[in-house]
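> I would like the atomic coordinates for the input below:
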Amino acid sequence: MSGPLRVLGIESSCDETGIALVELPEGVGGAAPPRLLAQALHSQIDMHQAYGGVVPELASRDHIRRVVPLLRETLSGAGLGLDAVDVVAYTQGPGLAGALLVGTGMACALGMALDRPVLGVHHLEGHLLSPFLSVDPPQFPFVALLVSGGHTQLMRVDGVGHYTMLGETIDDAAGEAFDKTAKMLGLGYPGGPALAKLAEQGDDAAFKLPRPLMRGDLLDFSFAGLKTAVWTQLNKLDPAAEDAAQARADLAASTQAAIVDVLVAKSLLALKQTGLKRMVVAGGVGANRRLRAQLDAQCRRRGVRVHYPELHLCTDNGAMIALAGAMRLQSGRAQASREYAFDVRPRWDLSTV
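Model (predicted):
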């Protein structure tokens, strides 16, 4: 295809509805980087807060309400109409089945109505490639630390679609450890940002908490034991004590420190084992300030470049889905299809993509 190629991205895997339009300035055969023309995002945080977590049925219904208005907002922001869309990319998995069906159904309906091809995208590949939309995009190859709500993975990335799993969580992911600890402390939903905010007031050395699987050369993660240790310490606290509030802040800080220490140590080990000098950190937990500060400091000493997506692209969003679709097309790793019969993949291993 000559001229620019515009890819519309639709994200609906969990509790954010995202629409975005990304352009390949030189089309599929060109080498110019994709650029974000416009995006719109709606978060369901306020709706789910009352329940302390995501309610799948409510999430699906809200995606249905939001997807068309967000599509109109995105096209308006880009100053373009539906006829300007060349390919519709959508999150096919992993995620909540009902939520995925909303975005997938919308994408395939749009594709059929416009006579445009569609392309299913892996949600985590979207996170993985999202730093390519930043002001400081990475270059292949690199080590990637994917840290989102339900996933903690280390991967070697040699190119689009060339992913080698180095290590992953064997029970609770880092995001789950943040969220579950926050829930124990009564911080509500979403837990990660709330825990990080409380941790700013605490002493991160006040409680001695475990750093699981830190011995040897293993790159897998385990945070279930840390969660149990936090629960044990919390039960020892006296809620009526004069320093109860400070103790809770100290426990939050100590928990955050334990999680970050593990993530940083495993990342450095992965860099050492691969011999690579470039790293990408992506996913919601990648926005954590302590993680960024420690990883930046440690990598700087080792001559390693670290790349992050912009903060507004750390959460689930349509831009990362449009980008992943565009980069797959540009690299020849995928072809969009006019086959509009669809299914979703709630469980989908990124290493198989």
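> use CA for all of it now, contacts and neighbours both
Will do.
> look at Arg211 and say how many residues are nearby.
Residues lying near Arg211 (other C-alpha atoms under 10 Å) number 21.
> one more: the one 3 residues further on?
Neighbour count of Met214, defined by other C-alpha under 10 Å: 17.
> cool, and Gly275?
Neighbours of Gly275 under the rule other C-alpha under 10 Å: 11.
> any idea how far Leu269 is from it?
Gly275 sits 10 Å away from Leu269 when distances are taken as C-alpha to C-alpha, to the nearest Å.
> now swap in Val281 and tell me
Counting by C-alpha to C-alpha, the gap from Val281 to Leu269 is 15 Å.
> who has more neighbours out of these two?
Legend: neighbour count by other C-alpha under 10 Å for Val281 and Leu269, higher for Val281 (28 against 16).
> that one is in contact with Leu145, isn't it?
Yes - with contacts counted by C-alpha atoms under 8 Å, Val281 reaches Leu145, the gap being 4.8 Å.
> biggest helix in this protein, by residue count?
Ranked by number of residues, the top helix in the chain under DSSP state H is helix 244-274.
> can you state the direction angle for the next helix or strand after that one and helix 244-274?
Next along the chain after helix 244-274, taking DSSP states H and E as the criterion, comes strand 278-282. Put simply, strand 278-282 runs at 140 degrees to helix 244-274, going by axes from the mean of the first three to the mean of the last three C-alpha atoms, to 10 degrees.
> so what touches the host helix or strand of Leu100?
Assigned by DSSP H and E, Leu100 belongs to helix 97-114. Residues outside helix 97-114 that contact it (C-alpha atoms under 8 Å, 6 or more residues apart in numbering): 10-14, 56-57, 59-60, 63-64, 67, 82-83, 87-93, 116-118, 120, 338, 340-346.
> which helices and strands does the helix or strand following that helix pack with?
Heading C-terminal from helix 97-114, the first helix or strand you meet, by DSSP H and E, is strand 118-122. With contacts taken as 3 or more C-alpha pairs under 8 Å, 6 or more residues apart in numbering; DSSP states H and E, strand 118-122 sits against strand 87-93, helix 97-114, helix 318-331.
> what residues sit buried inside the second one?
It stands for helix 97-114. 97-111 (16 or more other C-alpha atoms under 10 Å).
> I'd like the structure of this one too, to check against the first:
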Amino acid sequence: MITILGIESSCDDTAAAVIRDGILLSNVVSSQKVHESYGGVVPELASRAHQQNIIPVVHEALKLAGVDKDELSAIAFTRGPGLMGSLLVGTSFAKGFSTALQIPLVDVNHLHAHILAHFIKAEGEDKKFPAFPFLCLLVSGGNSQIVLVKSYKEMEIIGQTIDDAAGEAFDKCAKVMGLGYPGGPIVDKLAKEGDPSKFKFNKPHIQGYDYSFSGLKTSFLYLLRDEVKKNPNFIEENKKDLCASLQQTIIEVLMDKLYKAAKDLKIKDVAVAGGVSANSGLRQAFEDYRLRYGWNIYIPKFGYTTDNAAMVAISGYYKYLDNDFCSIDAAPYARLTV
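From the prediction side, this is the model:
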């Protein structure tokens, strides 16, 4: 039996999960509410909270899995990218725990892990996995990429944002409207009651499969500026329509490039991953494209869209099978692409 403990601490969620022979036994996440009043994640506060949470979270994950620490085969941890202070907490704990137990250490790329979340399987679950090679739209607050996934280990970015990420566009536009943090889920909720065709925003014209969201964001801000001059209550009176129109535009930009890549590469297996994959409009767009173009689509469970340790554990499991371990002196990294 191969039993992997996964540890995730790249941003503001402290998480631990246990996977045995590819089957998820537990997945525990402790979220940090302290950042809400600041309108964004405060790195120093995040790292302090990780220090407080990591031991209880790991203990709970092992307890729920019914696994003793001596049964573990390896410790998998998020090495990066992410906030350096947060990563250091998870990395240090993983190193200490693996040394104490005298078991291997497996480093995991956070972005790879989001993609490999599609291979997480629960006990008794009849689940179909994407067939290699497949395309994955990786969308979050920090990343908007189209990734050609050739195997569990070989992944190639064929398109990415040249400026802002899709999640960043959601959050910044929501902040300007005074909707709170994180803005993406709030926009999604309000958009369900709005008219997506009410307002038109700038769509970028970028070559290839790359994205750009800065122009869209700027056109959104200019619209608010001009309309609020005429009517101080414009945002409040049009909040739902603004959210629906913004969301629709972002989704159209994302899907247009993804469709182009799938068509050019003649790939039918298409997945989505990352925090923005929880967006209901994007999920519906994938369903629409499945019906229209015959795609085999893979949409993660909501629990696997945001940062979690199950995706780290499954990534660690496949690396363990390849004897792909890391040394005890491996340092975390704040920035790295797929």
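> overlay them and tell me the TM-score.
Laid over one another, the chains give 0.95 as their TM-score (TM-score structural alignment, normalised by the length of structure 2), with 332 aligned residues with a C-alpha RMSD of 1.5 Å.
> ok, now how distant is Gly6 of structure 2 from Lys268 of structure 2?
Gly6 of structure 2 is 31 Å from Lys268 of structure 2, by C-alpha to C-alpha.
> report the contact partners of Asn317 of structure 1.
Asn317 of structure 1 neighbours (C-alpha under 8 Å, 6+ apart): Glu11, Glu16, Thr17, Gly18, Ile19, Ala20, Leu41.
> before we move on, what about Cys243 of structure 2?
Cys243 of structure 2 sits next to Val187, Asp188, Leu190, Ala191, Gly194, Pro196 when contact means C-alpha under 8 Å, 6+ apart.
> likewise Leu187 of structure 1?
Each residue near Leu187 of structure 1 by C-alpha under 8 Å, 6+ apart is listed here: Ala194, Leu195.
> which secondary structure state is assigned to it?
Secondary structure assignment for Leu187 of structure 1 (DSSP: H, G, I helix; E, B strand; the rest coil): coil.
> just the strands from structure 1, written as ranges.
Counting by DSSP state E, structure 1 has strands at residues 5-11, 16-24, 35-43, 87-93, 118-122, 142-147, 152-159, 162-168, 278-282, 305-307.
> in JSON lines: these, plus distance to Gln233 of structure 1.
JSON lines is the format used below for the strands of structure 1 (distance: least, C-alpha to C-alpha, whole Å):
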{"stretch": "strand 5-11", "distance to Gln233 of structure 1": "39"}
{"stretch": "strand 16-24", "distance to Gln233 of structure 1": "34"}
{"stretch": "strand 35-43", "distance to Gln233 of structure 1": "33"}
{"stretch": "strand 87-93", "distance to Gln233 of structure 1": "37"}
{"stretch": "strand 118-122", "distance to Gln233 of structure 1": "38"}
{"stretch": "strand 142-147", "distance to Gln233 of structure 1": "25"}
{"stretch": "strand 152-159", "distance to Gln233 of structure 1": "25"}
{"stretch": "strand 162-168", "distance to Gln233 of structure 1": "27"}
{"stretch": "strand 278-282", "distance to Gln233 of structure 1": "31"}
{"stretch": "strand 305-307", "distance to Gln233 of structure 1": "35"}
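> which one of these lies closest to Ser76 of structure 1?
Evaluated with C-alpha to C-alpha, these place strand 35-43 nearest to Ser76 of structure 1, the distance being 8.4 Å.
> circling back: so which of Gly6 and Lys268 of structure 2 has more stuff around it?
Counted by other C-alpha under 10 Å, Gly6 of structure 2 and Lys268 do not tie: Gly6 has more neighbours, with 32 against 19.
> counterpart of the more buried one over in structure 1?
By TM-score structural alignment, Gly6 of structure 2 lines up with Gly9 in structure 1.
> next, count neighbours for Val344 of structure 1.
Count around Val344 of structure 1 with other C-alpha under 10 Å applied: 22.
> quick one: contacts for the most centrally placed residue in structure 1?
Nearest to the mean C-alpha position of structure 1, counting by C-alpha atoms, centre = their mean, stands Gly283 at 2.7 Å. Gly283 of structure 1 is in contact with His127, Leu128, Leu146, Val147, Ser148, Gly149, Cys314, Thr315, Asp316, counting by C-alpha under 8 Å, 6+ apart.
> over to Pro193 of structure 1?
Contacts of Pro193 of structure 1 by C-alpha under 8 Å, 6+ apart are Asn288.
> which residue in structure 2 aligns with it?
Checking TM-score structural alignment: Pro193 of structure 1 goes with Pro185.
> do the same with Pro346 of structure 1
Under the alignment (TM-score structural alignment), Pro346 of structure 1 pairs with Ala334 in structure 2.
> same deal with Val147 of structure 1?
Val147 of structure 1 maps onto Val139 in structure 2, by TM-score structural alignment.
> one more: Tyr308 of structure 1?
Checking TM-score structural alignment: Tyr308 of structure 1 goes with Ile299.
> again, but for Pro69 of structure 1
Aligned counterpart of Pro69 of structure 1 in structure 2: Pro56 (TM-score structural alignment).
> can you count the residues close to its match?
Per other C-alpha under 10 Å, the neighbour tally for Pro56 of structure 2 reads 14.
> likewise Ile10 of structure 1?
For Ile10 of structure 1, the neighbour count with other C-alpha under 10 Å is 33.
> compute the number of surrounding residues for Leu263 of structure 1.
By the criterion of other C-alpha under 10 Å, Leu263 of structure 1 has 25 neighbours.
> and the aligned residue in structure 2 for Met112 of structure 1, how close does it get to Ala165 of structure 2?
Under the alignment defined by TM-score structural alignment, Met112 of structure 1 corresponds to Thr99 in structure 2. From Thr99 of structure 2 over to Ala165 of structure 2 the distance is 38 Å, taken as C-alpha to C-alpha.
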